[in-house]
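Q: Output the structure for:
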Amino acid sequence: MKVKLKYGQADRELSISEKAVVSLLNPSTIPVIENVDEAFEKAMDSPLGGNSLETMDPPASIAIAVSDETRPTPTKLLLPLLLKRLYKAYPDLTPNQVTVVVGSGLHPPLDEEGMRRVVPESIASGCRVVVHDAIHSTMTDYGATSRQTPVVINKDFADADLKLIIGNIDPHQFVGFTGGAKGAVIGCRSQGAIEANHALMFDEKAHVANIEGNPVRLDIDEAGNMIGIPLVVNVVLDAS
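A: This next block holds a predicted model:
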């Protein structure tokens, strides 16, 4: 039996035994957003389960965690929109009060060229941009979750008055689904703390597309609450 699957920018054909029972699970087709600016503003006006920026006290500093190159998050599209909204919500805010932290997690930290690809100078608008290094970055220790995983986070992110995340949501082999606080709680966390969280993957509920009772996902969410992340901008890929 021949089965063709999408892989990267192309297709891969697999040969599978005729004895195997094969099911292909395809994502639902949803309309592509035609006007991203308008959709972004609408979402920011009424965020799910939280308050809009305008209802929060003006911060003295802001940190925005963004994905590295291993994720399909359209940072180049979303970051300028978020910055525009921040400057509108807080008229006295200046670019030097904003730090963009590229969350590498356990991936090798981006070099200067990679950082510019993720966050070009043209869209950073004078903001400070740093790349998280899970081994060498200076950290802030928030203690531990109820599952005894350390919450040790990049100091540049932790020190900000207002902490925000830009990321994407997709199925994950043991988190269930990515998104939410994961962009900072894993992306901007120390190596040992990430490994402690990932050690929870051996629980039977830690599997793809499940968040109910999933200890890895629940631990991430608890750590996010400890840090204090009032707003996350998440997007979802379509089938293409």
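Q: drop to CA atoms for contacts and neighbour counts, all remaining ones
A: OK.
Q: what's near enough to touch the spatially most central residue of the chain?
A: Centroid-nearest residue in the chain: residue 183, 2.8 Å away (criterion: C-alpha atoms, centre = their mean). The contact partners of residue 183, taken as C-alpha atoms under 8 Å, 6 or more residues apart in numbering, are 65, 66, 67, 103, 165, 166, 167.
Q: check which helix or strand covers it.
A: helix 182-185 (DSSP states H and E).
Q: same thing with residue 92?
A: Going by DSSP H and E, residue 92 is not in any helix or strand.
Q: Following up with a second sequence; could you model it the same way so I can compare the two?
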Amino acid sequence: MTDTLEATADLARQAARIGGPDQMLSEDQVIAFIQERLAGVDLDSRSVCLVIPDGTRSCPLPLLLKAVHGALAGRVSRMTALVALGTHAAMDEDHLAEHLGYPAGNLDATYPGLTVLNHEWWDPRTFVSLGTISAARIEELSGGRLRESVDVRLNRAVVEHDVALVVGPVFPHEVVGFSGGNKYFFPGVAGEEVIDLSHWLGALITSADIIGTRGITPVRALINEAAALITSDTLGLCVVAQSGTGALHSVSFGNTASAWASAAEVSAETHVRYLNAPVKRALAVIPTKYEDLWTAAKGFYKLEPVVADGGEVILYAPHITQIAAMHPEINEIGYHCRDYFVKQWDRFKHVPWGVLAHSTHLRGAGTYDEENGECCRLTVTLATGIPEDVVRTANLNYLDPGDVDVAAFQADPETFVVPQAGEVLFRLR
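A: Here you go, the predicted structure:
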């Protein structure tokens, strides 16, 4: 681990950065930094693909995109913004307009010459294969946890441009340690093969052990290996945003690895909070940017480390009415701890591994054996608009959201209430 921390620190020093954990940047500072950095890169007459986040991340994307567009318009031959959906639902025109900051139906009014694309992960024509990572190399990268070759498929828009510029935030992340950087390619605009393999690797390590881990985790190493196959030049504009507001602590610029490493240093000091003792119960108040349980589960990931054995995490999200429309398999298998799947692998190996990973991440730590069955460390309770029968069939606990009194929970000394849950990680000292 020391070696990976030193390697990450070396990478971070290679990037240019403005701001830090204890700072808040003005819009003028952000714009000036972006324009200065992009002016120093040879982009004239080259095509540029901007890989940007979807609506599930706190980020002042209109500010960043306007600064980038202003620095590149008239210089580059072609400019495309590709929304890194991973396997999330596509953003419609109204959502895109709000997200990017232009009048709905009139992209050209704000971003003349820009093309905006959703990552159409459901369409095989979206992808081009960059090559294969061998089973032996996967075994090495995964620390022996997996031995399986993987076809590295990526959205063809990335490789059909001369330069790919990742523009987006960095937060603690349940699969990779800290999000951002090359993760915008894999899984952001990748084929299901790398998505499934990387997420299942994270699940084998477990969310509680990998989330907020500094340095190059095995999953980050796998993502970087895949990104090394990209033929376009790759650059990163990685920001650290104040959760829930989008105001910026820092902006880092470099290649995708160095810009990420620089931002991850700031995120580790900004987005991780520490408690002195475990809590019996946590109430995660889920913001409306998470529209289904697939994304709202981040409220659990960020709180699992501080809840005592036998305790409970309540996800309070009355606005959520479905588990995951894009991933119906989760309704069939429900939510279970890692060992429930690993020790019954023949039953579940056919299920997409990304779905299995999501299942284990939300159910948290636990054990399974044939004699005693499944025993999970925590109770996971949904106080959502998802019907009770669906919740219980998915192996989760149900609470009527109409019975949730947030103020009463806040007054309860045994309950830890987190508003705007999902981005800030809580750990024990």
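Q: Just the TM-score for the two chains, thanks.
A: TM-score of the superposed chains, computed with TM-score structural alignment, normalised by the length of the first structure, equals 0.74; 202 aligned residues with a C-alpha RMSD of 2.6 Å.
Q: would TSV of the contacts of residue 183 of the first structure with neighbour count be doable?
A: TSV is the format used below for the contacts of residue 183 of the first structure (neighbours: other C-alpha atoms under 10 Å):
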residue	neighbour count
65	29
66	30
67	25
103	31
165	26
166	24
167	27
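Q: what's the next secondary structure element after the longest helix that the first structure contains?
A: Counting by DSSP state H, the longest helix found in the first structure is helix 75-89. Proceeding N to C from helix 75-89 of the first structure, the next assigned helix or strand is strand 98-103, under DSSP H and E.
Q: Please work out which residues of the second structure line up with that next one.
A: Per the alignment by TM-score structural alignment, strand 98-103 of the first structure matches residues 79-84 in the second structure.
Q: Which position in the first structure pairs with residue 211 of the second structure?
A: Alignment note (TM-score structural alignment): residue 211 of the second structure maps to residue 208 of the first structure.
Q: where's the equivalent of residue 60 of the first structure over in the second structure relative to residue 68 of the second structure, distance?
A: Counting by TM-score structural alignment, residue 60 of the first structure corresponds to residue 46 in the second structure. Separation of residue 46 of the second structure from residue 68 of the second structure (C-alpha to C-alpha, to the nearest Å) stands at 15 Å.
Q: what does residue 196 of the second structure give?
A: 32 Å.
Q: swap in residue 265 of the second structure?
A: For residue 265 of the second structure, the distance to residue 68 of the second structure - C-alpha to C-alpha - is 23 Å.
Q: Run through the helices of the stretch 301-429 of the second structure in chain order.
A: Listed in chain order, the helices of the stretch 301-429 of the second structure (DSSP state H, counting those that start in this stretch) span 329-333, 338-342, 345-348, 353-363, 388-393, 406-411.
Q: which one of these is the most hemmed in?
A: Ranked by mean neighbour count, these are led by helix 353-363 with a mean of 24 (mean count of other C-alpha atoms under 10 Å).
Q: That one maps to which residues in the first structure?
A: Using TM-score structural alignment, helix 353-363 of the second structure lines up with nothing in the first structure.
Q: who's more crowded, residue 46 and residue 68 of the second structure?
A: residue 68 (20 against 15; other C-alpha atoms under 10 Å).
Q: Need the counterpart of that one in the first structure.
A: Matched by TM-score structural alignment, residue 68 of the second structure corresponds to residue 82 in the first structure.
Q: from the contacts of residue 183 of the first structure, which single one is nearest residue 56 of the first structure?
A: Closest to residue 56 of the first structure out of the contacts of residue 183 of the first structure is residue 165 (16.0 Å), distances taken as C-alpha to C-alpha.
Q: I'd say the closest one and residue 181 touch.
A: Yes - using C-alpha atoms under 8 Å, residue 165 of the first structure is in contact with residue 181, at 7.4 Å.
Q: Spit out the residues that contact those two alike.
A: 229, 232.
Q: On the three-state scheme, residue 108 of the first structure is what?
A: Following DSSP: H, G, I helix; E, B strand; the rest coil, the label given to residue 108 of the first structure is coil.
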